[in-house]
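# Below: sequence and its predicted model.
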Amino acid sequence: MNALHHYDDCFVVGRVEKGKQLGRKIGFPTANLNTLGNLTVDNGVYGVYVYYKSQKFLGLMNVGNRPTFNDGDHQTLEVHILDFDECIYDETLIIEIMFYIRSEKRFDQLQGLINQLQADAFYARKQFYYLK
């Protein structure tokens, strides 16, 4: 995994909507965002800062069509906030995209996805440490 880009001033604003809660079931709850504008980044996984109620959190964002879950071809945007466990449905989040982690991919086994998400979180934490 390599951080391929640094995104200067790339922000996304969205309202958290209730999803299928599949991430929660595998230990990676996500905030499913209904964005308030057009998203101009490619599908993939990103390291992001999440701004919520005047606080800044570290997170991972997936942009894509969730191929492991066969959700169709529509683009989704979901954010996993690291070290965070609050109910934030209907809240507005501001997402600052900091770096690209990897392309979106399909996993044949759910455990493969879980392992990849754990590796993504570990990698992102290292990258955020270097951004300080």
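Here it is on my side, so go on.
# From here on, just use CA atoms for contacts and neighbour counts.
Will do.
# how much space between the spatially most central residue of the chain and residue 82?
The residue lying closest to the centre of the chain (Cα atoms, centre = their mean) is residue 61, at 1.4 Å. Separation of residue 61 from residue 82 (Cα to Cα, to the nearest Å): 11 Å.
# now do residue 105
In this view, residue 105 and residue 82 are 21 Å apart by Cα to Cα.
# More neighbours: these two, which one.
residue 82 (18 against 14; other Cα atoms under 10 Å).
# Spatially nearest residue to that one (excluding sequence neighbours)?
residue 59 (5.2 Å; Cα to Cα, 6 or more residues apart in numbering).
# Would you confirm that the one you found contacts residue 93?
No: counting by Cα atoms under 8 Å, residue 59 stays clear of residue 93, with 11.8 Å between them.
# Structure two is appended below for comparative analysis:
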Amino acid sequence: MECIITGTVIHGKKLGRSLGFPTANLLIDPSLEIANGVYAGRVALTGKPYGALVNIGYNPTVPTGGKRLLEAHLLDFSGDLYGRTISVELVAFLRPEQKFASLDELRERIEQDKTEIIKILETC
């Protein structure tokens, strides 16, 4: 899989931050032909690559008001990316987007996804 999506980081609902997974959010074209779901990814910042847990879609658990977003949680990164242009390389598809019954269920699944993504990125 080779796909790179570039965009300007926008403000979101800051839900990822409250769940312990702050994200860089990009508004993406709904017609972009890539499946909604969770991906292992990479983001390069100032020459350093960061592994990323990436979600593309409409966030069925906490809807985005019809906006299709790419949300990238950069592993081992902290800082402010608002207004910066970043490129997100999608490395591997993990699972389709899904709706969870609660934010606790969502947080647990993100933890599982993160563990799997770290393993994937170690081999790529």
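Nice, thanks for sending it over. Here the structure is a predicted model, which means the values were calculated and not measured.
# rewinding a little: which residues do residue 59 and residue 93 of structure 1 both contact?
residue 50 (Cα atoms under 8 Å, 6 or more residues apart in numbering).
# out of the two, which sits in the more crowded spot?
residue 59 (25 against 20).
# In structure 1, what residue corresponds to residue 78 of structure 2?
In structure 1, the residue matched to residue 78 of structure 2 (TM-score structural alignment) is residue 85.
# Regarding structure 1, what is its longest helix?
For structure 1, the longest helix by residue count, based on DSSP state H, is helix 110-131.
# That one: which residues count as buried?
If you call a residue buried by 16 or more other Cα atoms under 10 Å, then helix 110-131 of structure 1 has these buried ones: 113-114, 117, 120-121, 123-125, 127-128.
# what does stretch 38-52 of structure 1 give?
43-51.
# Name the nearest of the residues you listed relative to residue 27 of structure 1.
residue 45 (17.0 Å; Cα to Cα).
# hang on, the earlier thing: in which helix or strand would I find the residue nearest to residue 82 of structure 1?
strand 55-64 (DSSP states H and E).
# which residue lines up with the residue nearest to the centre of structure 1 in structure 2?
By TM-score structural alignment, residue 61 of structure 1 lines up with residue 54.
# what about the residue nearest to that match when sequence neighbours are not counted, is that helix, strand or coil?
Nearest non-adjacent residue to residue 54 of structure 2, counting by Cα to Cα, 6+ apart: residue 72, 4.4 Å away. Put simply, residue 72 of structure 2 is strand when judged by DSSP: H, G, I helix; E, B strand; the rest coil.
# Isn't residue 72 of structure 2 up against residue 23?
Yes: Residue 72 of structure 2 lies in contact with residue 23 (Cα under 8 Å); the separation is 5.0 Å.
# So between the two, which is more surrounded?
Using other Cα under 10 Å, the more surrounded residue of residue 72 of structure 2 and residue 23 is residue 72, with 27 against 24.
# how many other residues sit next to residue 55 of structure 2?
Applying other Cα under 10 Å, I find that residue 55 of structure 2 has 25 neighbouring residues.
# residue contacts, it?
Residue 55 of structure 2 touches 36-39, 69-72, 97, counting by Cα under 8 Å, 6+ apart.
# Tell me which residue of structure 2 lines up with residue 29 of structure 1.
So residue 29 of structure 1 corresponds to residue 22, using TM-score structural alignment.
# Which residue, other than its chain neighbours, is closest to its match?
Spatially, and ignoring its direct neighbours in sequence, residue 22 of structure 2 is nearest to residue 16 (4.6 Å; Cα to Cα, 6+ apart).
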